[in-house]
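S.K.: got a predicted model here, sequence first, then my questions.
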Amino acid sequence: MADNVYFYCGNDEYLVGTNARKKVDQICPAEEQSLSLEVIDGSASKVDEAIAAIDQCVAAFRTVGLFGGKKVVWLRDAAFLKNQVIMKNADVKRLLAELSNDLKAGLSPDQFLVVSAPGIYKVSGFYKAIKDIVEFEEFDIPERDYEARPVALKRAKSLFKREGYSIDSDAADLFIDRAGFETRQIMNEVEKLVLYKGEDKNIQLQDVQLMTAASHEAVAWDFTDAIAERKLGEAIRIFRQLLFQKQTAIGLIIQIENLFQNLLRFREYMEIGWLRMNGNRIQWANDEEIDDYFAAMPDDPRKMHWFRASKFANQAAPYTVARLAASKRLVVDTHEKMISEGSIPHELMLETLLAKLCAPPRRRR
């Protein structure tokens, strides 16, 4: 493995950037950077931009440093490395092959390469060529909510503790609901709360409610919560806010489909006795049949964070299975009409859907 090639990637942009910057500063102190550091912008979204960045990187190691001294190259924010289309381009593949060959041959002791990227296309020949010869660190936020949430919660509690503060359990759950899972956003919101609390070292629920801004993800949760709880006015208000924030009606109806899929299955689990409410929390039955059933599923609901799972169960409880199944069919039908019919604006179709979903159940005569 090359001792002077460092690769940092992942969708946690803050940790990727922070660790790359630390490594650059470690091998090239600030007072040396004006002469010894070359930063190459890798935030390319087009093939010709990616080619220019790679070509510049290759050329950097084929020229000696100023006065023959240390040469540190930082290929920063190399977004093209995870773009399958760009990575399959013949010229890009050729230049990356040249770079990987140079790295395999070995850089001189006073040459260093640091790469930071939001990800890398792991089927590419470049990744296969370098993965065993570079120091590779990956910082990813898990895609599934039940996997990402505990990681973010642990990170937030650790940051509060580092600042000398404690946070109540309910307050911590609400904090992550609002701040989301991205490290940079969590750090920003921790800093705000610390400044607000001052000498009072205990952060409570009302502090989070007052000071923590809702992320786009949290606003989307507020949207689906309003639908599940049949709060039509709030659902439409948040829907229009999300449209203003450049969300699409198609993207939002997919979230509504996921909502009713979860509500329906939680209601079914309650009906057959696999799940019961214990106050505001839920309790799963201990049964081999349940273990076998969930083992075959791609997302075991028992692994979902208790706060989110309890919310689904509480929201599903007032409905019947039949009502939730009918609502799910209505959402799917509307989604299909959005795709197939072009005469009615998607936004109008979705607002009509919200009115139907949030309508109170009809009383039987």
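M.R.: Arrived safely, thanks for sending. Numbering: from 1, shown residues only.
S.K.: every contact and neighbour count from this point should use C-alpha atoms.
M.R.: Fine.
S.K.: and the longest helix for this structure?
M.R.: Secondary structure of the chain per DSSP state H: the longest helix is helix 249-271.
S.K.: show me which residues of stretch 67-85 are buried.
M.R.: 70-83 (16 or more other C-alpha atoms under 10 Å).
S.K.: and for stretch 105-117?
M.R.: In stretch 105-117, counting by 16+ other C-alpha under 10 Å, buried: 106, 107, 111, 112, 113, 114, 115, 116, 117.
S.K.: quick check: residue 45 vs residue 78, distance?
M.R.: Noted for residue 45: a distance of 10 Å to residue 78, by C-alpha to C-alpha, to the nearest Å.
S.K.: which other helices and strands does the longest helix of the chain contact?
M.R.: helix 216-228, strand 275-278, helix 306-316, helix 321-340, helix 346-357 (3 or more C-alpha pairs under 8 Å, 6 or more residues apart in numbering; DSSP states H and E).
S.K.: run through who's touching the second one.
M.R.: With contacts defined as C-alpha atoms under 8 Å, 6 or more residues apart in numbering, strand 275-278 is touched by 266, 269, 270, 282, 283, 284, 285, 313, 314.
S.K.: the last one now?
M.R.: Here helix 346-357 makes contact (C-alpha under 8 Å, 6+ apart) with 227, 230, 232, 235-236, 249-250, 253, 327, 330-331, 334, 338.
S.K.: list the buried residues of stretch 177-190.
M.R.: Quick answer for stretch 177-190 (16+ other C-alpha under 10 Å): 177, 178, 179, 180, 181, 182, 183, 185, 186, 187, 189, 190.
S.K.: those residues in strands, which ones?
M.R.: Using DSSP state E, the subset of those located in strands is empty.
S.K.: next one for the comparison:
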Amino acid sequence: MPASAKPFIFICGADDFLVSREGKARYDEIAATITDEFSREIINGTANNVAEVEAAVNRFRDSVQTISMFGDRRLVWLKDVTFLADNQTGRAESTLAQVDNLREILAANNPGQVAILITAAPIDKRRSFYKWCEKNADFTLCGGDSSDKNKPEAFAPIVTAEAQTLGVTFGANALPLLLAKIGLNTRLLIEEVHKLANYLNDGETVIEEAHIAELTPNIAEGDFFEATEAFFSGNLQRTLDAIHRHFFNGGDARPLISSLQGRNRLLLQIRALVHAGDLRMGNYGIDKSSFEKLASPDSYGRHFAGVTEKTNFNLFSQNTWYLGRLASRLPSMKDLIDNQQEFLIAFEEIIRRSSEQEQVLREMTLRCLGKNA
């Protein structure tokens, strides 16, 4: 063991899956050098209250101070620590006192005798303990520096990095489509990247939009997402195929029409603002500064005062990254208004022809997209 080695390993981040995966890799690496299984111990650091924090720290202290039966090096993993987060348990005075005790244990550790690994997610990076770990530990922050797990752009680097480890990249519009279909779930996104990479033929290294459209399930927005995405791509045959799959799997017309209307509402608002010159489109989608200005109470935002829920009736309740992806192919105002009228006609038609819902939507699609085919 090098004399300059840090007294412990600290792995943290906003996403528990990434932190646990990195922690498991480091644990296995060290465990391979410690053949005695009784010299390896994993302690659960999940705590829902102060009493559980105290119990975890005390057990950790006892384990670190335990001497190996044969004098060999020991390995202790304090796993899935949750009391370092910005939550009620993490902010409690008694918890902060236990964190100080934890710091004393770590500072006094001899890594030549005991290898200590700690994994924590999420974590409050404003706390002094976090900053102390940065300086004194073998430190790893997983998932980048962003802690906002509600924004797609926070997940894009994670997915891209995973693809790079597999020797593949994403083609045009492929990554946004993957995020839209799977949603903001790291575990599912990474598993999907592995699936798509394995699907590629020998010599292929690019995951294309077509691969995702064909192979990736519509987890984030339900079974009608595929048809909505296809419709607004302007691809007639792809839309007809998606509608057929929707009904073949037992789908109903009403949620599909609702999804189409919702997307159309957002595009109508974007088109109106762009046409008026109020909203700018940049190289990477919607210009965020102009969007935020329009959302202010001094501008269009005043019309939505008091509205806090996310809805497609309010453009400003949506994420700019998501809107930029929608607006990458922005129909004309005439086409959008025609769409709304066709959706209404289709809804009235399925009431009269309830047993022919698929045919009604196929006819609607041909009227909307057939003119441009």
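M.R.: Everything's here; your move. Source: prediction; values computed, not measured.
S.K.: that older thread, need the buried residues of stretch 105-117 of structure 1 in CSV (columns: distance to residue 168 of structure 1 and secondary structure).
M.R.: Formatted as CSV, those follow (distance: C-alpha to C-alpha, whole Å; DSSP: H, G, I helix; E, B strand; the rest coil):
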residue, distance to residue 168 of structure 1, secondary structure
106, 52, coil
107, 51, coil
111, 49, strand
112, 45, strand
113, 44, strand
114, 40, strand
115, 39, strand
116, 36, strand
117, 36, strand
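S.K.: of the buried residues of stretch 67-85 of structure 1, which is the nearest to residue 141 of structure 1?
M.R.: Taking C-alpha to C-alpha as the measure, residue 141 of structure 1 sits nearest to residue 82 out of the buried residues of stretch 67-85 of structure 1, at 15.7 Å.
S.K.: residue in structure 2 paired with that closest one?
M.R.: Under the alignment (TM-score structural alignment), residue 82 of structure 1 pairs with residue 85 of structure 2.
S.K.: pretty sure that match is in a helix, no?
M.R.: No. Per DSSP: H, G, I helix; E, B strand; the rest coil, residue 85 of structure 2 lies outside any helix segment and is coil.
S.K.: that one touches residue 122, doesn't it?
M.R.: Yes. Judged on C-alpha atoms under 8 Å, residue 85 of structure 2 makes contact with residue 122 at a distance of 5.4 Å.
S.K.: the equivalent of residue 215 of structure 1 over in structure 2: how many residues sit nearby?
M.R.: Correspondence of residue 215 of structure 1 to structure 2, assessed by TM-score structural alignment: residue 219. Using other C-alpha atoms under 10 Å, residue 219 of structure 2 has 13 neighbouring residues.
S.K.: would you confirm that residue 219 of structure 2 contacts residue 179?
M.R.: No. Between residue 219 of structure 2 and residue 179 there is no contact under C-alpha under 8 Å: 10.0 Å.
S.K.: before we move on, what SS does residue 6 of structure 2 have?
M.R.: coil.
S.K.: who are the contact partners of the aligned residue in structure 1 for it?
M.R.: Taking TM-score structural alignment, the alignment pairs residue 6 of structure 2 with residue 3 from structure 1. Residue 3 of structure 1 makes contact with 134, 135, according to C-alpha under 8 Å, 6+ apart.
S.K.: cool, and residue 263 of structure 1?
M.R.: 312, 313, 315, 316, 324.
S.K.: how close does residue 346 of structure 2 sit to residue 279 of structure 2?
M.R.: 32 Å.
S.K.: repeat that for residue 50 of structure 2.
M.R.: Taking C-alpha to C-alpha, one finds residue 50 of structure 2 at 50 Å from residue 279 of structure 2.
S.K.: please apply the same query to residue 54 of structure 2.
M.R.: Distance from residue 54 of structure 2 to residue 279 of structure 2, by C-alpha to C-alpha: 54 Å.
S.K.: looking at the two, which is more packed in?
M.R.: residue 279 (21 against 18).
S.K.: contacting residues around that one?
M.R.: Residue 279 of structure 2 touches 270, 273, 286, 287, 290, 291, 294, counting by C-alpha under 8 Å, 6+ apart.
S.K.: hmm, residue 318 and the third one touching each other?
M.R.: Looking back up the chat, that one is residue 286 of structure 2. No. With contacts counted by C-alpha under 8 Å, residue 286 of structure 2 stays clear of residue 318, the gap being 11.8 Å.
S.K.: all strands of structure 2, in order?
M.R.: Counting by DSSP E, the strands of structure 2 are 9-13, 40-44, 74-81, 114-120, 138-142, 169-170, 206-207, 281-282, 285-286.
S.K.: JSON lines for the ones you listed, including distance to residue 342 of structure 2?
M.R.: Shown next, in JSON lines, are the strands of structure 2 (distance: least, C-alpha to C-alpha, whole Å):
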{"stretch": "strand 9-13", "distance to residue 342 of structure 2": "48"}
{"stretch": "strand 40-44", "distance to residue 342 of structure 2": "57"}
{"stretch": "strand 74-81", "distance to residue 342 of structure 2": "52"}
{"stretch": "strand 114-120", "distance to residue 342 of structure 2": "52"}
{"stretch": "strand 138-142", "distance to residue 342 of structure 2": "48"}
{"stretch": "strand 169-170", "distance to residue 342 of structure 2": "35"}
{"stretch": "strand 206-207", "distance to residue 342 of structure 2": "35"}
{"stretch": "strand 281-282", "distance to residue 342 of structure 2": "28"}
{"stretch": "strand 285-286", "distance to residue 342 of structure 2": "28"}
